[in-house]
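Q: return atomic coordinates for the entry below.
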Amino acid sequence: MLNFDEQRFLRIQSGAVALRQRLDDVVVSCLEKGAENVFFLGTGGAAILMQPAAQLLQRRSRFPAFIDLPAELFITGSVNLTEKSIVVIPSLSGTTKESVALLAKAKEAGATVLSLVGHEETPLGKGGDHAFVNFAEDDTSCESFYLQSLFIALSIMRHRGEIENYDQIAGELERLPGLLLEVKRGYEDKAETFARVLAGSDYHIVTGAGNAWPEAFYYGMCILEEMQWIRTRPVHASDFFHGTLELVEKGVSVILFKGEDALRPLADRVQNFAPNYTDRLTVLDTADFALPGISQEVRGLVSPIVLATVLERISAHLEVMRNHPLTTRRYYKRVAY
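A: Predicted coordinates for the structure are as follows:
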């Protein structure tokens, strides 16, 4: 595979899976001590990656789950952020400015902070009550963060008796690193073709629904915009028909990400509409990828993880095709802002 270290990928994703038991132990301890809610408080891309786990709790658990912007919450505070809160702060670097500031706010409120970081010797690695360290880099962090946050959500549901087949789901998730590697291998020949679509326009409408939507948002903002300087319009599939559809015409690129959760029909609606008005609809569908031994229920849970692992292959070809390394920045961490 182009510019890819298979063993590094397996090591990082297996590292995320290996955190499951300790995550479960810490979450259960918090609940037994009277925790009343959970906040997922990442910044930028890391925040987006927390959305599937937060939404899983919001829709399938009665345990209050909040997701907010640390930069705003630092200013406004929240009546729900108390000593009975579990606060999850993901940051690959462990130094994200807004998240570090929010850490102090959470500690002041007496909340229990779980930091998910790639480096322990950092403000977030050292400052949280419980630090979960799994080294990763930009091209491998999505799957790792998705898995860790999913484990947290599932643990809350298990302890509350809101999920009966936790052990089955956990067992299937532990097989995921190797399966994701096979997905990458099988998609390599197609990745360059998809990259050509992205390189062929300076503007894309990027859409998805359910737990595929956060990955659509993330890829548009953090990869195409930040790392490739390609303009995008990320829009949720349920909002696509409330404004964005008027921008669709011949020659306009629409990129649709499809997952396998209950909200897939919202993506189907876009897929049925767009070809009537543009000749540039491109679909990336997790249902096209084999995951032997993974149940349909778990396939629905891991759709954003599968999308992330395939998109990494697309990005690897895109940066070469455009002669624009994914590490190139003009402003991010280069100028004051």
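Q: could you use CA atoms for every contact and neighbour count after this?
A: Noted.
Q: so what's the spatially most central residue of the chain up against?
A: Most central residue of the chain, judged by C-alpha distance to the mean C-alpha position with C-alpha atoms, centre = their mean, is Leu49 at 2.6 Å. For Leu49, the contacting residues are 142, 145-146, 214-215, 218, by C-alpha atoms under 8 Å, 6 or more residues apart in numbering.
Q: okay if I get those residues as CSV plus distance to Gly161, neighbour count and secondary structure?
A: Converted to CSV, these look like this (distance: C-alpha to C-alpha, whole Å; neighbours: other C-alpha atoms under 10 Å; DSSP: H, G, I helix; E, B strand; the rest coil):
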residue, distance to Gly161, neighbour count, secondary structure
Cys142, 29, 26, helix
Phe145, 24, 25, helix
Tyr146, 23, 23, helix
Pro214, 27, 24, helix
Glu215, 29, 30, helix
Tyr218, 32, 22, helix
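Q: quick one, strands of the protein?
A: Assigned by DSSP state E, the strands in the chain fall at 37-40, 65-67, 85-91, 112-117, 130-133, 203-208, 231-236, 253-258, 281-285.
Q: one more sequence to fold, the one below, so I can look at both together:
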Amino acid sequence: MLNFDEERFLRIQTGAAELADRFDAVVGECLEKGAENIYFLGTGGAAILMQPALELLQRESRFPAFGGMTAELSISGSVNLGPRSIVVMPSLSGTTKESVALLEQLKARGAMTITLVGHAETPLGKGADHVFLNFAEDDTSCESFYLQSLYIALAVMKHRGECPGHADIVTQLKRLPGLLLDVKKAFEPKADAFARVLAGSDYHIMTGAGNVWPEAHYYGMCILEEMQWIRTRPVHASHFFHGTLELVEKGVSVILFKGEDQFRPLADRVEAFVPSYTDRFTILDTRDFPLPGLSDTVRAMVSPIVLATVLERASAHLEVMRNHPLTTRRYYKRVAY
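A: Okay, the predicted model is just below:
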């Protein structure tokens, strides 16, 4: 595979997968201390990666689960955010300015804080009540953060008696690192063609529904815009028909991500509409990838993780194709803002 280190990938994703038992213990401890709600926070892309876990809890658990912008919460606070809140904050660097500022406020309020970081000797790596360290870099962090946050949501449900199949689900999830490597290998022959679609337009409409919508949002904003300077319009598939459809015409690139949860019909609706109005329509569907040993339920849960691992392969080809390394920035962490 192009510019890919299999051993490094497996080491990082296995590191995330093996955190399951500790997440279970920490969440149980927080609940025993009287936790009454949970916040999945973060800044930028890391916050987006928390959304599938947050929405899983909001749909399937009666335990109150909230999201939000760290920068806004630092200013306004929330009547729901206090000493009986579990707060989960991811930051690969461990130094994200907005998250560091909010962590200091959370500690003053007595909230139960959990940070997910890639580096220990950092403010977020040292300042939380419970720090989960799993080294990763930009090309491997998505899968790691998606999985860690999913473990947290599942642990909440388990301790509340809302996830009777928890042990089997976790057993299946621990197989993910090897399965994801197989997915990468299967997609590699198609990665160049997908990258050519991305490189072939300076504007893409990117859409999806359910737990893969955050990946459409993340990939458009954090990879194509930040790392490749390609303009995108991420839009949820349900919102697609309330404005964005009027921008679809011949020559406009529309990219649809399809997962396997109950919201797939919303993506089907986009798929039925778009080909009649543009000649540039691309679909990336997690159903195209075998994941032996995973139940339909778990396949649905991990759809955003599968998309993230596939899109990394497309990105690897894209940066070479455009002679634009993914590490190149004009402003991000380069100028004052």
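Q: now the TM-score, please.
A: Between these two chains, after superposing, the TM-score reads 1.00 (TM-score structural alignment, normalised by the length of structure 1); 337 aligned residues with a C-alpha RMSD of 0.4 Å.
Q: okay if I get the strands of structure 1 as TSV plus distance to Asp189 of structure 1?
A: Output for those, formatted as TSV (distance: least, C-alpha to C-alpha, whole Å):
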stretch	distance to Asp189 of structure 1
strand 37-40	37
strand 65-67	37
strand 85-91	32
strand 112-117	33
strand 130-133	34
strand 203-208	22
strand 231-236	25
strand 253-258	19
strand 281-285	14
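Q: and the lengthiest helix in structure 2, what's buried?
A: For structure 2, the helix with the greatest residue count under DSSP state H is helix 176-199. Of all the residues in helix 176-199 of structure 2, those buried under the rule 16 or more other C-alpha atoms under 10 Å are 176-177, 179-181, 183-184, 187-188, 191-192, 194-195, 197-199.
Q: for stretch 301-310 of structure 1, same thing?
A: Within stretch 301-310 of structure 1, the residues that qualify as buried are 301-310, counting by 16+ other C-alpha under 10 Å.
Q: which of these fall in helices?
A: Taking DSSP H, the ones among the buried residues of stretch 301-310 of structure 1 that sit in helices are 301, 303-310.
Q: check contacts around the closest residue in space to Gln58 of structure 2 that isn't next to it in sequence.
A: Ranked by C-alpha to C-alpha, 6 or more residues apart in numbering and with sequence neighbours excluded, the top spatial neighbour of Gln58 of structure 2 is Ala65, at 5.9 Å. The neighbourhood of Ala65 of structure 2, defined by C-alpha under 8 Å, 6+ apart, consists of 37-40, 54, 57-58.
Q: how many residues are close by His236 of structure 2?
A: 21 (other C-alpha atoms under 10 Å).
Q: I'd say it and Thr207 touch.
A: Yes: under the criterion of C-alpha atoms under 8 Å, His236 of structure 2 is in contact with Thr207, at a separation of 5.4 Å.
Q: shared neighbours of these two, anything?
A: The contact lists of His236 of structure 2 and Thr207 share Trp213, where a contact means C-alpha under 8 Å, 6+ apart.
Q: where do the helices sit along the stretch 1-150 of structure 1?
A: Assigned by DSSP state H, counting those that start in this stretch, the stretch 1-150 of structure 1 shows helices spanning 6-18, 20-32, 45-49, 51-60, 70-76, 97-109, 123-127, 141-159.
Q: mind listing what's buried in the first one?
A: If I follow you right, that is helix 6-18 of structure 1. 9-10, 12-17.
Q: and the angle from it to helix 141-159?
A: With axes from the mean of the first three to the mean of the last three C-alpha atoms, to 10 degrees as the criterion, the two stretches helix 6-18 of structure 1 and helix 141-159 enclose an angle of 20 degrees.
Q: how about the closest residue to Phe66 of structure 1 other than its chain neighbours, what does it touch?
A: By the measure of C-alpha to C-alpha, 6+ apart, the closest residue to Phe66 of structure 1 outside its immediate chain neighbours is Phe39, 4.7 Å from it. With contacts defined as C-alpha under 8 Å, 6+ apart, the neighbours of Phe39 of structure 1 are 65-68, 81, 85-88.
Q: tabulate those residues (TSV), appending distance to Lys107 of structure 1.
A: As requested, these are exported to TSV (distance: C-alpha to C-alpha, whole Å):
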residue	distance to Lys107 of structure 1
Ala65	18
Phe66	17
Ile67	17
Asp68	17
Leu81	10
Ser85	10
Ile86	11
Val87	10
Val88	12
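Q: just the buried subset of those, please.
A: 65-67, 81, 85-88.
Q: in JSON lines, list the buried residues of helix 6-18 of structure 1 along with distance to Leu247 of structure 1.
A: JSON lines is the format used below for these (distance: C-alpha to C-alpha, whole Å):
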{"residue": "Phe9", "distance to Leu247 of structure 1": "39"}
{"residue": "Leu10", "distance to Leu247 of structure 1": "41"}
{"residue": "Ile12", "distance to Leu247 of structure 1": "40"}
{"residue": "Gln13", "distance to Leu247 of structure 1": "39"}
{"residue": "Ser14", "distance to Leu247 of structure 1": "42"}
{"residue": "Gly15", "distance to Leu247 of structure 1": "43"}
{"residue": "Ala16", "distance to Leu247 of structure 1": "40"}
{"residue": "Val17", "distance to Leu247 of structure 1": "42"}
